[in-house]
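Participant: No letters, just coordinates:
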């Protein structure tokens, strides 16, 4: 999706091998859709929204430093977060202070674990063509696949092997 947005919106040009990679990605989605009997709408929706996020980062990157853009994003989502936290506090479901110091520290550290990759993504999206960013986004699903199969021993029927081998 990010590659498509880069080509359609930003008028980026792809080389033949990049078009081949896009074609393989589309073929993998088609294969998985046939074997599962339905289009993976949730996955495609996530890909599209993250593609839009990358497009926004790419378009604003030249004008806004990554840290400033991240601050604006955080401020924009903060009212929603405050409402959710307040609701959890009222319901007694707020777990930030109700447990050990280690629990509180781990929970608080999730912010850093989230922000660092997003800042790095913002820096990369501002400096690279969106089509290149889209190509690099194949790395995370492949790593997740390897973790699932090699470490977690997740079952892999033949149709999944076929779809993932195309990717």
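Facilitator: Arrived safely, thanks for sending. Everything quoted here is computed from the prediction, not taken from an experiment. Numbering: from 1, shown residues only.
Participant: can we go C-alpha only for contacts and neighbour counts from here?
Facilitator: Will do.
Participant: Okay, the residue nearest the centre of the chain and residue 164: tell me how far apart.
Facilitator: With distances taken as Cα atoms, centre = their mean, the residue of the chain nearest its centroid is residue 50 (5.5 Å). As judged by Cα to Cα, to the nearest Å, residue 50 and residue 164 stand 20 Å apart.
Participant: And here is the other one:
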């Protein structure tokens, strides 16, 4: 099997797992978000550490954190991804999976805006139209629902800012995420100690200390680490062997599956305002994807001519 075929299968599997992850977290809706987030962090660290040890790349982790700049960037990235994970978990638990899916639809366009203001990247006509359509969609939802789609905006902005930070890191995605969960792990351990030993209460004032009291819940909490690490490893492999345009388009499988989970399985309401906003967002993504595909093709052509 060729590398491109393996990479295509890998990214499809990764995005499918991400897209169906609301089903997993819905099954753990009785576990308080901070407890679930803490387990997700700790078990992710275990798996990433094991993977880097197997690959003999574990020494790359301290090298990443050794310099003040590297440490600060990884710390900022860890705070952003933790906020994003926590926001996603809470959105599933409180019945806002539709808004969560909208957030991951919008985030590539937020990334384009950040690229304009942070890196001075030029916005061509196509991308400007895409951003305008997405902005109109947010305006429609704000007007129709009476409040801005805060969950969507929060998830889109935290994930887009996370991407900007990651762009500044020279380490690969597996090493950098391992560094992020490494920095978050002490906070996660402190929280779980407080939950189990001191009876701390968390968000929504629910019963805590789930781990160790039910075998199924305990295994699923451990599995949350695999749910985090597995797709990222697959995505990392795929990104090395596929064009950026292919990666960008296939990523929309994730929010599409999330939306289907929310509407068809969780039976969350889809208002007429959602019915207006969603086509606007989809149209924006089609335009954005066409522009990205064209730019990617032009870049590959230029490289081919330069090497010939």
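Facilitator: Ah, there it is. Fair warning: this is a prediction, and the values are worked out from it, not measured in the lab.
Participant: How close are the two chains, by TM-score?
Facilitator: Here the TM-score for the pair of chains, by TM-score structural alignment, normalised by the length of the first structure, is 0.77; 164 aligned residues with a Cα RMSD of 3.3 Å.
Participant: rewinding a little: does the counterpart of the residue nearest to the centre of the first structure in the second structure sit in a helix or strand, and which one?
Facilitator: Matched to the second structure by TM-score structural alignment, residue 50 of the first structure sits across from residue 159. For residue 159 of the second structure, the host element (DSSP states H and E) is helix 150-167.
Participant: just residue 270 of the second structure next, same as before
Facilitator: Judged by DSSP H and E, residue 270 of the second structure forms part of no helix or strand.
Participant: sorry, back to before: superposed on the first structure, what's the mean shift for the helix holding residue 159 of the second structure?
Facilitator: Taken over the aligned residues, the distance from helix 150-167 of the second structure to the first structure averages 1.7 Å (mean Cα distance after the TM-score superposition for the first structure).
Participant: Quick one: neighbours of residue 139 of the first structure, just the number.
Facilitator: 11 (other Cα atoms under 10 Å).
Participant: try residue 187 of the second structure
Facilitator: 15.
Participant: got it, and the one 3 residues further on?
Facilitator: Burial of residue 190 of the second structure, expressed as a neighbour count using other Cα under 10 Å, amounts to 11.
Participant: And it, what's its match in the first structure?
Facilitator: In the first structure, residue 190 of the second structure lands on residue 83 (TM-score structural alignment).
Participant: separation between that match and residue 98 of the first structure?
Facilitator: Distance, residue 83 of the first structure to residue 98 of the first structure, using Cα to Cα: 19 Å.
Participant: Residue 105 of the first structure now?
Facilitator: 12 Å.
Participant: Which residue ranges of the first structure form helices?
Facilitator: Secondary structure of the first structure by DSSP state H: the helices cover 2-8, 16-36, 41-60, 66-91, 101-127, 130-136, 139-146, 158-166.
Participant: In TSV, list those along with distance to residue 152 of the first structure.
Facilitator: Listed next are those as TSV, based on distance: least, Cα to Cα, whole Å:
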stretch	distance to residue 152 of the first structure
helix 2-8	29
helix 16-36	21
helix 41-60	21
helix 66-91	32
helix 101-127	22
helix 130-136	24
helix 139-146	9
helix 158-166	16
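Participant: by how many degrees do the helix holding residue 159 of the second structure and helix 173-193 diverge?
Facilitator: 130 degrees (axes from the mean of the first three to the mean of the last three Cα atoms, to 10 degrees).
Participant: Could you list every helix and strand that helix 150-167 of the second structure packs against?
Facilitator: helix 68-93, helix 97-118 (3 or more Cα pairs under 8 Å, 6 or more residues apart in numbering; DSSP states H and E).
Participant: What about the residue nearest to residue 125 of the first structure when sequence neighbours are not counted, how many residues nearby?
Facilitator: Leaving out its chain neighbours, the residue that sits closest to residue 125 of the first structure by Cα to Cα, 6 or more residues apart in numbering is residue 58, at 4.9 Å. Using other Cα under 10 Å, residue 58 of the first structure is surrounded by 24 other residues.
Participant: Could you list which residues are in contact with residue 58 of the first structure?
Facilitator: Residues in contact with residue 58 of the first structure, defined by Cα atoms under 8 Å, 6 or more residues apart in numbering, are 122, 125-130.
Participant: In ChimeraX, select just the buried ones from those.
Facilitator: Selection of buried members from these for ChimeraX, criterion 16 or more other Cα atoms under 10 Å:
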select :122,125,126,129,130
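Participant: Dump the contacts of residue 58 of the first structure to a markdown table, plus distance to residue 87 of the first structure.
Facilitator: Converted to a markdown table, the contacts of residue 58 of the first structure look like this (distance: Cα to Cα, whole Å):
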| residue | distance to residue 87 of the first structure |
| --- | --- |
| 122 | 31 |
| 125 | 35 |
| 126 | 37 |
| 127 | 40 |
| 128 | 41 |
| 129 | 41 |
| 130 | 38 |
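Participant: which among the contacts of residue 58 of the first structure gets closest to residue 157 of the first structure?
Facilitator: residue 130 (33.5 Å; Cα to Cα).
Participant: before we move on, back to that, tell me the gap between the helix holding residue 159 of the second structure and the middle of its chain.
Facilitator: Per Cα atoms, centre = their mean, to the nearest Å, the displacement of helix 150-167 of the second structure from the mean C-alpha position of its chain is 8 Å.
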